[in-house]
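In: below are the sequence and a predicted model for it; my questions follow.
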Amino acid sequence: MSMILTGKLELSSTHPVETRSGNTSTFTRVDFPTPFPTGSDVIVHATVQTFNGADTPGVRLHDVGETGFLIRLNELYGAGTKSNGEHGPETIGWTAYTV
């Protein structure tokens, strides 16, 4: 049986780009309004819904599970220049479902 959940949140970043794998101290936790059944394979898609800054924001996800996920917003690297990782508030829409 498939299950689909959706949501949105306001997210910004005042932290530098994270370069150490697994460091999620600057991520935000999103809890699903209804958890998926235990043992579910959960997929999350997140998309920036607004355009509140000239630089392109990136979205990183981590620790996706039956009860929620971690998310972080930071500016992307581009054209040979490194971003400082900081970005103003944007609305992020997300969809989670089982496969």
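Out: Happy to help now that I have it. Numbers count the residues shown, from 1 in each chain.
In: when you work out contacts or count neighbours from here on, use the C-alpha atoms and nothing else.
Out: OK.
In: identify the single longest strand in this structure, thanks.
Out: When the chain is parsed with DSSP state E, its longest strand is strand 87-98.
In: list the helices and strands that one packs on?
Out: For strand 87-98, the packing partners by 3 or more CA pairs under 8 Å, 6 or more residues apart in numbering; DSSP states H and E come out as strand 4-13, strand 42-48, strand 68-75.
In: distance from the last one to the middle of the chain?
Out: Relative to the centre of its chain, strand 68-75 is centred 3 Å away, using CA atoms, centre = their mean, to the nearest Å.
In: one more structure, for comparison:
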Amino acid sequence: MSMVQSGKLTLSSDNATETVGGRTTTFTQVTFPTPFPAGSEVVVQTTVQTFNGPETPGVRLHDVSNTGFLIRFNELYGGGVTSDGKHTAETVGWTAYTI
């Protein structure tokens, strides 16, 4: 049986763009209201729901588990686009479900 949870948070970034994979010291922990059953395969999808800052806030996720996930803004970087990584507060909605 599939299980679904959702929520939203206010997220901002006072940090430089992170360019090293796996470095998560600037991420924010989100804990699910109810843990998914142990051993579940959990998928998290996010959507930025506001437009408060002019730069595009890329959303990075890490360490998705049955109890929560890590999230941060990482403004778009590369392909000729350079960002300082800092971004004002935006509302981010998330949906987590088991597959």
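Out: Structure received. None of these values were measured; they are calculated from a predicted model.
In: any buried residues in the longest strand of the first structure, and which?
Out: Buried residues in strand 87-98 of the first structure, counted by 16 or more other CA atoms under 10 Å: 87-94, 96-98.
In: tell me who's in contact with Arg72 of the second structure.
Out: 11-13, 26-28, 59-61 (CA atoms under 8 Å, 6 or more residues apart in numbering).
In: rerun that using 6 Å as the cut-off
Out: Contact analysis of Arg72 of the second structure by CA atoms under 6 Å, 6 or more residues apart in numbering lists 27, 59-60.
In: swap in Val4 of the second structure?
Out: Here Val4 of the second structure is in contact with 96-97 (CA under 6 Å, 6+ apart).
In: ok, now how distant is Gln49 of the second structure from Met1 of the second structure?
Out: Between Gln49 of the second structure and Met1 of the second structure the computed distance is 29 Å (CA to CA, to the nearest Å).
In: whoops, Gly93 of the second structure was the one
Out: For Gly93 of the second structure relative to Met1 of the second structure (CA to CA), the value is 23 Å.
In: what's the neighbour count on Gln49 of the second structure?
Out: 12 (other CA atoms under 10 Å).
In: ugh, typo on my part, it should be Val44 of the first structure
Out: Neighbour number of Val44 of the first structure under other CA under 10 Å is 18.
In: repeat for the one 10 residues further on
Out: The criterion is other CA under 10 Å. On that basis, Ala54 of the first structure has 7 neighbouring residues.
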